[in-house]
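*Asks:* Sequence first, then the predicted structure, then my questions.
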Amino acid sequence: MSTLELARSAAIADAGSADLVGADVSVEIDDDGRVETYLFEAHLAGYKGWRWCVTIAIVDKKSEPTICDVVVLPGPDALLAPEWVAYRDRIQPGDVGVGDIVPSSLDDTRLVPSVHSLIADEELDALQVFELGLGRARVMSIEGRDQASKRWYESDRGPQSPIAQSAPKPCSSCAFFLPIAGSLRASFGVCANAISPEDARVVSVDHGCGAHSEATL
């Protein structure tokens, strides 16, 4: 029996059926000529593009070939499962429902220890910060603030949304616009107009809608 036939027999024995082992694809022989690796098409459900890989060792010309290993390996066009993604990178807006808990991460770059908080963001003077603490273990980092600002500004409540483009005036001049505290005060606020589609939402100062307090016919 040739080593090719031996390799195919080993693949069939491992597969349990000759129908699951297809045509031979290739063979690789090491420099010493003692190890040969055969590849066969794998006709396995759910394993499109995978191959049977059979490794045979030949100690010397007097010894019988020995089966070292039989495995199934992905080929260049194999169907593979997607890479595992950590839960915190999979969560999308709206995924967190009633009773759901999203464990906090200590290495979240959006957060820093509260000692790094800006006094202006906490609306406390230096003495109060020292005496009272901030009441929070962590606060948002500069990176976290930048991410939030970019996300809000590019959203439907930024200046580029259709409703903002057709608004008579920007939110910054509206009586219902409530600036938020802290370092983002100059750029964002909360709408407090009950008839506005943005009511209770964060909007940029240059956003706008038709329910502006000073809109006139």
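*Replies:* Yep, that arrived.
*Asks:* For the rest of this, base every contact and every neighbour count on C-alpha atoms.
*Replies:* Will do.
*Asks:* now the strands for the chain?
*Replies:* Remark: strands assigned in the chain by DSSP state E are 21-29, 35-42, 50-57, 66-74, 111-113, 138-140, 177-179, 188-191, 202-204.
*Asks:* quick one: contacts of the third one?
*Replies:* Where contact means Cα atoms under 8 Å, 6 or more residues apart in numbering, the residues beyond strand 50-57 that reach it are 3, 7-8, 10-11, 21, 34-42, 65-75, 78-79.
*Asks:* List buried residues within the residues you listed.
*Replies:* 3, 7-8, 10-11, 21, 35-42, 65, 67, 70, 72, 74-75 (16 or more other Cα atoms under 10 Å).
*Asks:* Just send the strands of the chain back as a markdown table, with distance to residue 160 too.
*Replies:* Converted to a markdown table, those look like this (distance: least, Cα to Cα, whole Å):
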| stretch | distance to residue 160 |
| --- | --- |
| strand 21-29 | 56 |
| strand 35-42 | 53 |
| strand 50-57 | 48 |
| strand 66-74 | 47 |
| strand 111-113 | 29 |
| strand 138-140 | 26 |
| strand 177-179 | 18 |
| strand 188-191 | 15 |
| strand 202-204 | 10 |
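*Asks:* Let me know which of those is the nearest to residue 165.
*Replies:* Among the strands of the chain, strand 202-204 comes nearest to residue 165, with 12.8 Å by Cα to Cα.
*Asks:* how about the helices in the chain?
*Replies:* 3-15, 87-90, 119-122, 126-132, 142-153, 162-165 (DSSP state H).
*Asks:* which outside residues touch the fifth one?
*Replies:* Which is helix 142-153. By Cα under 8 Å, 6+ apart, helix 142-153 touches 109, 110, 111, 158, 159, 184, 202, 203, 204.
*Asks:* Of the residues you listed, select the buried ones using a ChimeraX command.
*Replies:* To isolate the buried members of the contacts of helix 142-153 in ChimeraX, using 16+ other Cα under 10 Å:
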select :110,111,158,159,184,202,203,204
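*Asks:* Turn the contacts of helix 142-153 into JSON lines, including distance to residue 171.
*Replies:* Listed next are the contacts of helix 142-153 as JSON lines, based on distance: Cα to Cα, whole Å:
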{"residue": "109", "distance to residue 171": "31"}
{"residue": "110", "distance to residue 171": "28"}
{"residue": "111", "distance to residue 171": "29"}
{"residue": "158", "distance to residue 171": "10"}
{"residue": "159", "distance to residue 171": "10"}
{"residue": "184", "distance to residue 171": "15"}
{"residue": "202", "distance to residue 171": "11"}
{"residue": "203", "distance to residue 171": "8"}
{"residue": "204", "distance to residue 171": "7"}
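*Asks:* hold the first one in mind and look at this next one:
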Amino acid sequence: MGELDPQGAVGIVDPAVETTTPRATAASVRKDAVLAAAVELARDAALETSGIDDVGEHLGYLQEGERLGSHYFATTAPGYHGWRWTVTVSRIARSKNVTVCEVALLPGDGALLAPAWVPWAERLAPGDVGATDMLPYDPSDERLETGYRRSGDDADEAAVATDQVAIVELGLERERVPTRGALRAAAQRWLDQGRGVDSPGARASSEGCETCGFLVPLGGYLGTMFGVCINEWSPDDGRVVAFNHGCGAHSETDAPRAGGDWPDPAPIVDEFQLEVHAP
């Protein structure tokens, strides 16, 4: 149990409470003997608030201000190591009746605390969004830019016809489209996921995806490098793959293996041994 300062100064002797509780604002405020003696009143208030009988030993008393102080009790609740019940009490001038102002369970030194809250936009990572989840609209998404701008007003039939071709026929009717940086990032991400020439399937394939009949090319910038595999027998069915990717389900499986003119397997030439032939 914490001991009261024998000189009557503000604060308590118990270091676990003293180091984590704000000091009184006025150094001249002396301890209130009536409030300091109201330990059992404070304990009963903490027990009533707790409701699970987890109020432990009395840790000490702190004078918060004139006729205002707080009693501290350890908590025995599992999972609340280092926490303590704080009961603030007060009284009016020249009165011996103590009133409980507030009861709270607060952390002390070494208390187990939840990590600092991080906004969802900072903690959400690719792959966290499920099939039925929905992200909020982000008007300032740096990965997107304006998709189109009309070249004339609706009163100009020629301008409207030109807009119709550019917007509808060419597929530019979207309000926003990916920036070039977002497209490059996607291309690099797909290559890093094993959809390029470095995958085991691509190295074993006789031909790349570019010559496969089951490849449906993408449009725009990414269409110069990637397509979608629609071969149900391919391990990449339904996935975006690079033109130089490949697998054993290539549509032209009878094509010769890419490489030089050496037979398969190629002969091993040892250039470090000298063979002496008699004349």
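*Replies:* Okay, I see it. Given the structure is predicted, the values throughout are model-derived calculations rather than measurements.
*Asks:* Just the TM-score for the two chains, thanks.
*Replies:* Once superposed, chain against chain, the TM-score is 0.64 (TM-score structural alignment, normalised by the length of structure 1); 200 aligned residues with a Cα RMSD of 4.2 Å.
*Asks:* Among the strands of structure 1, which comes closest to residue 83 of structure 1?
*Replies:* Of all the strands of structure 1, strand 66-74 comes closest under Cα to Cα, at 14.6 Å.
*Asks:* Now do that closest one: everything it contacts.
*Replies:* 7, 10-11, 14, 42, 49-58, 80.
*Asks:* Most distant residue from the centre of structure 1?
*Replies:* In terms of distance from the mean C-alpha position of structure 1, residue 62 ranks first, at 56.3 Å (Cα atoms, centre = their mean).
*Asks:* any idea how far the spatially most central residue of structure 1 is from residue 107 of structure 1?
*Replies:* For structure 1, the residue nearest the mean C-alpha position is residue 89 (3.9 Å; Cα atoms, centre = their mean). When distance is defined by Cα to Cα, to the nearest Å, residue 89 of structure 1 is 13 Å away from residue 107 of structure 1.
*Asks:* can you list residues touching both of these two?
*Replies:* Between them, residue 89 of structure 1 and residue 107 share no contacting residue, judged by Cα under 8 Å, 6+ apart.
*Asks:* can you pull the contacts of the residue farthest from the centre of structure 1?
*Replies:* Taking Cα under 8 Å, 6+ apart, one finds nothing in contact with residue 62 of structure 1.
*Asks:* How about the one 3 residues further on?
*Replies:* By Cα under 8 Å, 6+ apart, the residues touching residue 65 of structure 1 are 3, 56, 57, 58, 59.
*Asks:* Same list, those, but as CSV with distance to residue 141 of structure 1 please.
*Replies:* CSV is the format used below for these (distance: Cα to Cα, whole Å):
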residue, distance to residue 141 of structure 1
3, 63
56, 58
57, 59
58, 62
59, 63
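*Asks:* of all these, which comes closest to residue 102 of structure 1?
*Replies:* residue 56 (50.3 Å).
*Asks:* Alignment lookup: residue 200 of structure 1 to structure 2.
*Replies:* Under the alignment (TM-score structural alignment), residue 200 of structure 1 pairs with residue 238 in structure 2.
*Asks:* Isn't its match up against residue 230?
*Replies:* Yes - applying Cα atoms under 8 Å, one finds residue 238 of structure 2 in contact with residue 230, separated by 5.6 Å.
*Asks:* Any figure for the gap between residue 167 of structure 1 and residue 71 of structure 1?
*Replies:* From residue 167 of structure 1 to residue 71 of structure 1 the distance is 65 Å (Cα to Cα).
*Asks:* For residue 238 and residue 230 of structure 2, list the residues in contact with both.
*Replies:* Counting by Cα under 8 Å, 6+ apart, nothing touches both residue 238 of structure 2 and residue 230.
*Asks:* Next, the contact list for residue 68 of structure 2, please.
*Replies:* 32, 35, 88, 89, 90, 91.
*Asks:* and what of residue 133 of structure 2?
*Replies:* Counting by Cα under 8 Å, 6+ apart, residue 133 of structure 2 makes contact with nothing.
*Asks:* Next one: it relative to residue 141 of structure 2, how far apart?
*Replies:* With Cα to Cα as the criterion, residue 133 of structure 2 and residue 141 of structure 2 are 19 Å apart.
*Asks:* and what of residue 239 of structure 2?
*Replies:* Taking Cα to Cα, one finds residue 239 of structure 2 at 25 Å from residue 141 of structure 2.
*Asks:* Please apply the same query to residue 256 of structure 2.
*Replies:* According to Cα to Cα, residue 256 of structure 2 stands 47 Å off from residue 141 of structure 2.
*Asks:* got it, and residue 177 of structure 2?
*Replies:* Residue 177 of structure 2 is 11 Å from residue 141 of structure 2, where distance means Cα to Cα.
*Asks:* separation between residue 229 of structure 2 and residue 212 of structure 2?
*Replies:* From residue 229 of structure 2 to residue 212 of structure 2 the distance is 9 Å (Cα to Cα).
*Asks:* ditto for residue 97 of structure 2
*Replies:* From residue 97 of structure 2 to residue 212 of structure 2 the distance is 91 Å (Cα to Cα).
*Asks:* Compare these two (neighbour count), which wins?
*Replies:* When residue 97 of structure 2 and residue 212 are compared for neighbours, residue 212 comes out ahead with 19 against 12, by other Cα atoms under 10 Å.
*Asks:* The more buried one corresponds to which position in structure 1?
*Replies:* Match for residue 212 of structure 2 (TM-score structural alignment): residue 175.
*Asks:* Same question for residue 56 of structure 2.
*Replies:* With TM-score structural alignment as the criterion, residue 56 of structure 2 matches residue 22.
*Asks:* Alright, that wraps it up for me.
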